[in-house]
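Engineer: Based on what follows, work out the 3D shape:
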Amino acid sequence: MFNPSRDQVRQFFFGVWAKYQAGQPLAGAEQPALDAVLAHPEYHALLDQPDRYQDRDYLPESGETNPFLHLSMHLAIAEQLSVDQPPGLRERYERLLKRAGNAMAAQHEVMDCLGEMIWQAQRHQTAFDSLAYLHCLDRKLGDA
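Structural biologist: Have a look, this model is predicted:
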């Protein structure tokens, strides 16, 4: 399993943005990463300044959202959807998409559940609970 460091993740997003601005071709995960970046114009100025933001900490207790984590979660969701993992995720996403009306809003709904499940796994030092993830989505859909 690929497990990049914080610096590698940040360099990846800075690099994708720089390539896009230079009109260079993107490869592999760079295109879905760019899609997420383009959907979040509030991060463009940050991505224009890698020297300033490469090492910046984002503290949740200060009410800050880590833009690199946020963008990475979009990539994780895109990958999960591409392989329907956990099984049933894609169907739930399609229903959220229909209700929300756009992909970013639907992905943010999924992201709420994904973030909660990651937090729970870290907090309790357990494996990621795929069933709880799906149940969280079911609650958002009004199925639970």
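Engineer: Only C-alpha atoms from now on, for both contacts and neighbour counts.
Structural biologist: Will do.
Engineer: Quick check: the gap between N102 and A18.
Structural biologist: The spacing between N102 and A18, counted by C-alpha to C-alpha, to the nearest Å, is 26 Å.
Engineer: Would you do the same for the sequence below? I want to compare the two.
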Amino acid sequence: MFNPSRDQVRQFFCAAWKKHLERLPVVGAEIAAADIAARHPEYHALLASPEMALNQDWTPDGGQMNPFLHLSLHLAIHEQLSIDQPPGIRAAFDSLLARMDAHEAEHVLLECLGETIWRAQRQGTAMDAQAYIEAIRLRGGQR
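Structural biologist: Alright, predicted model coming up:
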């Protein structure tokens, strides 16, 4: 399993964004990363400054969302939807699309994924995929 360091994740997103801006070819996960970054203009200055990206910290107690965590969760959701893993996530997402735009729907998944990961870490257990899908359905008003 690939387990990049904090700096590697930040460098990856900054490099993908730089390639996008310079109209250089992007490959593999860079394609999704550049697309996700493009939909987050609030992060463009940060992504264009790798030094700032590597040296800055965001803490929950400061009330700040870590931009790289946010982008990474989007990337994880992109992967989950592409392979329908956990099973049922694509159907749950498609149901959300009937009521909201794709980015809003991704943010519903993002919040549910973040909560599911937090719960698993807090309890010292594996991530509960069924609870994750159920949370998406509940948040989206489905049953």
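Engineer: re earlier: looking at N102 and A18 of structure 1, which has the bigger crowd around it?
Structural biologist: A18 (15 against 11; other C-alpha atoms under 10 Å).
Engineer: Spatially nearest residue to that one, not counting backbone neighbours?
Structural biologist: Counting by C-alpha to C-alpha, 6 or more residues apart in numbering, A18 of structure 1 lies nearest to D48, which is 7.7 Å off, once chain neighbours are set aside.
Engineer: The one you found -> structure 2?
Structural biologist: Counting by TM-score structural alignment, D48 of structure 1 corresponds to A48 in structure 2.
Engineer: what does D112 of structure 1 give?
Structural biologist: Checking with TM-score structural alignment, D112 of structure 1 has E111 as its match.
Engineer: Share the number of residues neighbouring its match, please.
Structural biologist: Residue neighbour count, defined by other C-alpha under 10 Å, stands at 17 for E111 of structure 2.
Engineer: Report the buried residues of the top helix by length along structure 2.
Structural biologist: As assigned by DSSP state H, the longest helix anywhere in structure 2 is helix 102-123. Neighbour-count burial for helix 102-123 of structure 2, counted by 16 or more other C-alpha atoms under 10 Å, picks out A105, E106, V108, L109, L110, E111, C112, L113, T116, I117.
Engineer: Also stretch 92-104 of structure 1?
Structural biologist: R92, Y93, L96, L97, M104.
Engineer: Give the equivalent position in structure 2 for the third one.
Structural biologist: When the two structures are superposed using TM-score structural alignment, L96 of structure 1 falls opposite L96 in structure 2.
Engineer: L138 is in contact with that match, correct?
Structural biologist: No. Counting by C-alpha atoms under 8 Å, L96 of structure 2 does not reach L138; the two are 10.6 Å apart.
Engineer: And the strands in structure 2, which stretches?
Structural biologist: Taking DSSP state E as the test, none of structure 2 falls into strands.
Engineer: E111 of structure 2: what's it in contact with?
Structural biologist: E111 of structure 2 is in contact with no residue at all, counting by C-alpha atoms under 8 Å, 6 or more residues apart in numbering.
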